[in-house]
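> Need a 3D model of the following:
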Amino acid sequence: MSFKKGVLHPVNPATARGAATKLSSSKDKIVYTNGRSVIIRDLSDPAVSIAYSGHVQNTTVARISPTGYYCASADVLGNVRIWDTLGDEQTLKGEYKVLTGQVKDLEWDGESKRIVAVGDGRDKFGHAFMFDTGSSTGEIIGHSKTVNAVSIRQQRPFRAATAGDDASIVFHQGVPFKYDKTIKTHTKFVQDVRFAPSGDHFASVGSDYKIFIYDGKTGDTLGEVTDSPHTGSIMAGSWSADSKSFFTSAADGTVKLWDVETKKAQTTWTLGSGVNNQQVGNTWTAGDSIVSLSMSGDLNVFDKRVGDKPARVLYGPQKAITSAIKAPSSDSTFIVGTADGRALAHTTEYEYVGGEAHATLVAGLSASPSGIVHSVGLDDRLREIEGSSFTPAQFSTAAQPKAGVAVGGDSTVFIAEVDTVEAVRSNQKVFDLKPKYAPSAIAASASFVAVGGEDQKVRLYTWDGKTLTESATLEGNKGVVSALAFSPDGKLLASGDSSGKIVLLDVAERKLVTSRWSFHTARINSLSWTADGRHCASGSLDTHVYVWSVEKPMKNIALKNAAPGGVNAVFWIKDGELASAGADGCVRVWNVTFHA
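The predicted structure is shown next:
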């Protein structure tokens, strides 16, 4: 058996209310952060994405050097890591502690040699340094509060502009960078400042709804853009490649394109009202894609020739994927449930599952023979997904369904709750079981239902359409049973536990087949069988995925570090194509080859 990496389906950017999210771009790629990951995403080819997960703390901003060879990314504790963007290894070039608090923004100079990082700190709010040695290249001073943004003129003589919560912009000459003057044009927080690619101008935007244009060499204020103003805090601004146009994204749910020479609005796009449509970040790619980020995490891609709505919207998870399943009605579609209650379906790109979603974490997904997908959430509700939408039908569970959901052969839905197992058909309870143990996992196949317990045992029940009758107690696990999966023919049952051990059980004989599937070092979160029932994949909190062989129990494939933070779900998209998803919100596809 062997494998190779396939496609990465990335998480969307993280957002926070009232704060700007920094996006950047390099050629046709956009760069952003979510959790501990840095995502480099190609807009022209959705299949080309990179997820870098070298940070120990949550990341805040990332920018690729002008040469395209390196990326600098920063985190909430003031660390900046410089790493190689070429190849699969993403080799670390250097790591530097630049501030005592969160880094809010950073920028490369035009020679890809120097970096200025700004943010929060006790002794200073900015630091200028060489990317390869970390040695200082000047002073970033002049602010009395957190600095939100920095931009460097890409041509010599270098200049740097920083913008902060003290409602001021500080202009620095360089290199080495040194204080030149403080610009007091804004009256509230300055959210973003950007130099034009030509270096002739730079612009600033702020929470006072204002936009100002300045001379790129001297820092002199050239004027305010007053035409057709925004009515909410302007969170980000970005320039076109020819430096003639500038666009802004604001919390009023609008994106505006400006002509720099006339200072007039050329186009206004309105995304809608409400918090989710607030625009909190943007970038203008070299390929002329205008990208603005909604508070909901949606990436809106605009065509400057069309002033109506986005040309396309890139949807995706914003939080950890807590459960995932292949859609039974399609060969290539899969559905994911996330920690914030969303459900998304992916065929060629992500789309939200329509209708009212769960209010909080999706605890389990399971498909019925009829093609309906059932979901349970920690909002104590059972929902149905039919096609691309939630149906209006729902069932309120008796207790929190933390142990998951499974569907039997007659389409009865079994929900494992804190102290109960409920059987539901047509959103009506038909039976409930009050076991003496605490249920911790559930699986169903034809008339069999397996329930794992916190007492490290698996109970096998038979279902006659009316009652669950216990038929056997299966032992062999060394921890709380955390995942169960029947083979497609129902003859074998894989049982994973909190110690990382998986035991394979014969359902008819009620006996142990093997206990040698024990290479994981932490809780098993998910199990998935191949269609022929000869191999089983497992995903664990230890971040690894293993593919096990029934015929040769000692043979396995180890997919190491498949999801930073832990693998929460594994599923087979089709023969030889395995997907894993987890805490970082990304879905990774692996091409697995089984040798004869």
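> all contacts plus neighbour counts: C-alpha atoms, from now on.
OK.
> what kind of secondary structure is N276 in?
Assigned with DSSP: H, G, I helix; E, B strand; the rest coil, N276 falls in the helix class.
> What is the burial count for it?
16 (other CA atoms under 10 Å).
> How about the one 5 residues further on?
Each residue near G281 was counted by other CA under 10 Å, and the total is 30.
> what helix or strand is it on?
strand 279-284 (DSSP states H and E).
> elements contacting that strand?
Here strand 279-284 touches strand 24-26, strand 234-239, strand 245-250, strand 290-294, going by 3 or more CA pairs under 8 Å, 6 or more residues apart in numbering; DSSP states H and E.
> and of those strands, who's closest to T397?
Taking CA to CA, strand 290-294 is the member of those nearest to T397, at 33.7 Å.
> Which elements pack onto the next helix or strand after the closest one?
The helix or strand immediately downstream of strand 290-294 is strand 299-302, counting by DSSP H and E. With contacts taken as 3+ CA pairs under 8 Å, 6+ apart, strand 299-302 sits against strand 290-294, strand 312-314.
> Another sequence for comparison is provided below:
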Amino acid sequence: MKLDFKFSNLCGSAYKQGNLIFTPDGNCVLSPVGNRVTMFDLVNSKSETFPFEARKNIVYMALSPNSQLLLTIDEDGRALLVNFVRRVVIHHFNFKGSARVAEFSPDGMFVAVAVGKRVEVWKTPKLNKEFTPFVLHRKYSGHYDDITHISWFWDSRFFLTSSKDLTSKIFSTDPIPGFIPSTLAGHRETVIASWFANDKTTIYTVSKDGAVAVHKFNLYDTQEEIEFGTFPVNSETGEHLRTQWSTPKHHYFKQVGSKVRCAFFNSSTQILLAGFSSGVFGMWEMPTFTELQTLSISQNKLTAAAINPTGEWVALASSKLGQLLVWEWQSESYILKQQGHIYDMSYVAFSGDGQYVATGGDDGKIKIWMASTGYCFVTFSNHSSSITAIQFTKQNQVVVSASLDGTVRAFDLVRYRNFRTFLSPTPAQFSSVAVDPSGEIVCAGCQDSFDIYVWSMQTGKLLDVLSGHEGPVSSLEFRPDGVQLASSSWDKTVRLWDVFDRGKSVELINHNFEVLSVTYRPDSKQMCTSTLDGQIHFWNTFDATQAGSIEGRRDIAGGRRQNDLRTAENSSFGKSFNSLCYSADGSVVLGSGNSLYVCLYDVESAVLLRKYQISSNFSFDGMHEKLNSKYMTETGPIQQIDSDHDASDLEDRLDKSLPGAQTGDLSKRSTLELVRTRCIRFSPSGRQWAAATNLGLVIFSLDNTLHFDPFDLDTNITPETVLNLAKKKEYLRSIINALRLGEHAVISTVYKYIPIEQVKIIVKQFPSKYLLRMLSFVCTVFETNCLLELNLTWINQLLINHGSYYSSNSTSTKPVLRDVRKLIFRVHSSLGKLCDENTYELLRLLTCKLPETTDYEE
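Just a heads-up that it's a prediction; the model follows:
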């Protein structure tokens, strides 16, 4: 089995903090999710999380005008310069200060960065290798407080800064004779943002209290006329003429009881967008300040806003809910509406075909995601407390969930409704759930009464109550053949129940510590359990004898927390596995817990094969192995102190989370979270695995586009010889040598050379050791090329002529066959829908009557 799982995507976390960016074509929006960046493709309905990570949470992003460079800045002022096309980090840089704003100039030559009270203008780095990518152009000062916004003039000669000192300033990129930086005042609160208007003679500034000031300049002590649309510069001498700025108008948003949190101005369409602390956003057309639209989209404050270049779509985000939406204001419809779980994600489950991923959270919501696109397409909010377990039925049409609210619910994925609710005779909190392979029996374990309840899926009636555990039931799972039910408990036992036997025979497996998880191998011959002491035990299912064990305390252990009085080695926190999962072939087992690591073990040798790190975000606690005393103060860790005074306003300090609270806690305290992985699951194909963490749904997958993956390679096999064989119409030798070479591009070229009528002849002579590799390649290119008939012909002939090979080697071929089934089902459904639409359209056209023609005589 391959072990090179790499980070693939991050779902369930649409927005964390920072700004939003539209790409220049307006089809994609970039959103910061912690220390990563996610791009939402609004046209193709896909999301992609970039593989690179910043050191801490990203607070600002800037994209170059040609979409080649992406600059991200984290909380410590450390920047990453990224090749946006290839998603590769080019350079790391430290601005050595609180950098919160950065903007590229319109010509792409400079990038202005606000570091505290000053502005640093750097020359834009090039894509080729440079000895010093960041070269400082100039430094600017003059503000008395932190800068909040930077905007450039259209020709990149001037830029405008806004600050918390209630003013805005105009600076020139290069020294201009006679030019003196101008200061624009007149606001009573922090200036959120300021921009140059489209007429190039007006500046708009927006303050936190909802005031919009219109600034215009007049020539000072001169009667010389200037050309319309330019700043006052003498065309003959090049000197800057003396100007005097005035504020002829003030506009007000008139949102009573709320303040402006974010604003954006589209200079091409002259539309001003503002988001307020009440969850309301509004759009106004400048310079007339005509209200276009006002809408409430959230109950919490909006923290980021953006408009695409054409002015059609509006992107808004709220950091408290992690909500991101794109609104088409002219048609008043949503283009994108994504929101993760408000609190931590607690459970994850894959559907049988691997197309869907279900997640449950502590907010009581269940979300269903498309595994291929990363989009959430349905959310169930029927539960009123935390979700503890989720499972798909065999037909993938029903999702069963257990919750601490005392209910087990079944959701229909065809009609998107809760069609069955299972209750216990006495109120109980359910901690686990299991559905038998036939989908007829539902079992749920309790954490307070220690019983296991059994219901019928069809009738919803309680069939049986399994008693015997003396502690909370931590995990339940049916054996894949459906004969047995295994339950683990904190009473240090695992019980094997025969649910369908009237005698209710129970087999007991004792452990030395509390059992946290239990799972079966896909072939039903082995069972795996994890205990509180950090060990993983393997058991034979037929005679209940122990087959081996793994000591995993050191493997799963995390770092030291800031308030720990002992070292990480002597701490017992997070040194156990809360979730276990076998791979599709049963050769390896994956384990996770309250740690930032996920461990992959080989079952036969009981050896640690690979340890994956979920995140490298130092904004979380427990990331360091050792603590540094310079970050410790008399009042506690320096990270918990609000040094930026972001909570200086009263509404930021109020905590009204408790029912009936009027004032709340006026002294805001901040604590750092720990990275926790509460559930982990392999996909049915074995090509990827997903982890339910407090970061979101983290997905790791194998790279299907390996450029060089040789198999049975010979020195005489080169790309040139392979292509020459294909040109000579020696198709069998060319495709076999291409598979042996392992280069994806060469295999694709030979694959397209082979005529469809030759596929049947070639497959009959195919060597058996290349069959699995060939079928895997066809599945890889199925969704990327447009050769539908060729792909289906290859799959059909491989299965017809060599079906006995795939059935006899089911352990290794089962993941690939599941991929084939998923692809065929997807093509069948899409083509069927297209054919139905064409049929209905033809019938409609045939039934339409042509208008009668009338001849008019002159």
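> Overlay the chains and give the TM-score.
The TM-score (TM-score structural alignment, normalised by the length of structure 1) is 0.78; 570 aligned residues with a CA RMSD of 4.4 Å.
> The strand holding G281 of structure 1: average distance to aligned residues in structure 2?
Plainly put, strand 279-284 of structure 1 ends up 2.4 Å away from its match in structure 2 on average once the two are laid over each other (mean CA distance after the TM-score superposition for structure 1).
> That strand: how far from the chain's middle?
Counting by CA atoms, centre = their mean, to the nearest Å, strand 279-284 of structure 1 is centred 17 Å from the centre of its parent chain.
> how about the strands in the stretch 151-300 of structure 1?
Shown for the stretch 151-300 of structure 1, the strands assigned by DSSP state E, counting those that start in this stretch span residues 159-164, 169-173, 178-183, 190-195, 201-206, 211-215, 221-225, 234-239, 245-250, 254-259, 264-270, 279-284, 290-294, 299-302.
> rewinding a little: highest mean neighbour count out of the helices and strands packed on strand 299-302 of structure 1?
The highest average neighbour count among these, using mean count of other CA atoms under 10 Å, belongs to strand 290-294 at a mean of 28.
> Which elements pack onto that strand?
strand 279-284, strand 299-302.
> Including distance to T530 of structure 1, could those go into JSON lines?
Putting these into JSON lines (distance: least, CA to CA, whole Å) gives the following:
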{"stretch": "strand 279-284", "distance to T530 of structure 1": "42"}
{"stretch": "strand 299-302", "distance to T530 of structure 1": "35"}
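> Okay, helices next: where are they in the stretch 501-650 of structure 2?
With DSSP state H, counting those that start in this stretch as the criterion, the stretch 501-650 of structure 2 has helices at 553-556, 650-653.
> among those helices, which is nearest P815 of structure 2?
helix 553-556 (27.8 Å).
> Can you list the neighbours in contact with that closest one?
533-535, 574-577, 592-593, 595, 597-599, 611 (CA atoms under 8 Å, 6 or more residues apart in numbering).
> same deal with stretch 192-204 of structure 2?
Taking CA under 8 Å, 6+ apart as the rule, stretch 192-204 of structure 2 contacts 148-153, 160-164, 168, 205-208, 212-217, 229-231, 260-265, 267-268, 270.
> Now find how far off-centre that stretch is within its chain.
Using CA atoms, centre = their mean, the offset of stretch 192-204 of structure 2 from its chain centre is 35 Å.
> So which bits of it are buried?
192-198, 200-204 (16 or more other CA atoms under 10 Å).
> Distance to F84 of structure 2 for these - can I get that in CSV?
Below are those laid out as CSV (distance: CA to CA, whole Å):
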residue, distance to F84 of structure 2
I192, 28
A193, 26
S194, 27
W195, 26
F196, 28
A197, 29
N198, 29
K200, 31
T201, 34
T202, 34
I203, 32
Y204, 31
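> nearest to F179 of structure 2, of those residues?
Of all the buried residues of stretch 192-204 of structure 2, F179 of structure 2 sits closest to T201, with 15.8 Å by CA to CA.
> distance of that closest one from L219 of structure 2?
Per CA to CA, to the nearest Å, T201 of structure 2 is found 12 Å from L219 of structure 2.
> With A349 of structure 2 instead?
Distance of A349 of structure 2 to L219 of structure 2, given as CA to CA: 68 Å.
> got it, and T290 of structure 2?
From T290 of structure 2 over to L219 of structure 2 the distance is 29 Å, taken as CA to CA.
> Of these two, which one has the most company?
Comparing T290 of structure 2 with L219 by other CA under 10 Å, the one with more neighbours is L219, at 15 against 12.
> Look up the closest residue to that one, ignoring the ones flanking it.
T243 (4.5 Å; CA to CA, 6 or more residues apart in numbering).
> isn't that neighbour right up against F217?
Yes - in terms of CA atoms under 8 Å, T243 of structure 2 counts as a neighbour of F217; the distance is 6.1 Å.
> Which member of the contacts of helix 553-556 of structure 2 is positioned nearest S517 of structure 2?
F577 (7.7 Å).
> For A393 of structure 1, what is the corresponding residue in structure 2?
The equivalent of A393 of structure 1 in structure 2 is T421 (alignment by TM-score structural alignment).
> That match: what secondary structure?
Three-state assignment for T421 of structure 2 (three-state DSSP): strand.
> For the closest residue to it other than its chain neighbours, which residues are in contact?
Among residues not flanking T421 of structure 2 along the chain, R409 sits closest, at 4.5 Å (CA to CA, 6+ apart). Each residue near R409 of structure 2 by CA under 8 Å, 6+ apart is listed here: 400-402, 418-422.
> Where neighbours are concerned, which of those has the most?
Taking other CA under 10 Å as the neighbour criterion, A402 ranks highest of those with 31 neighbours.
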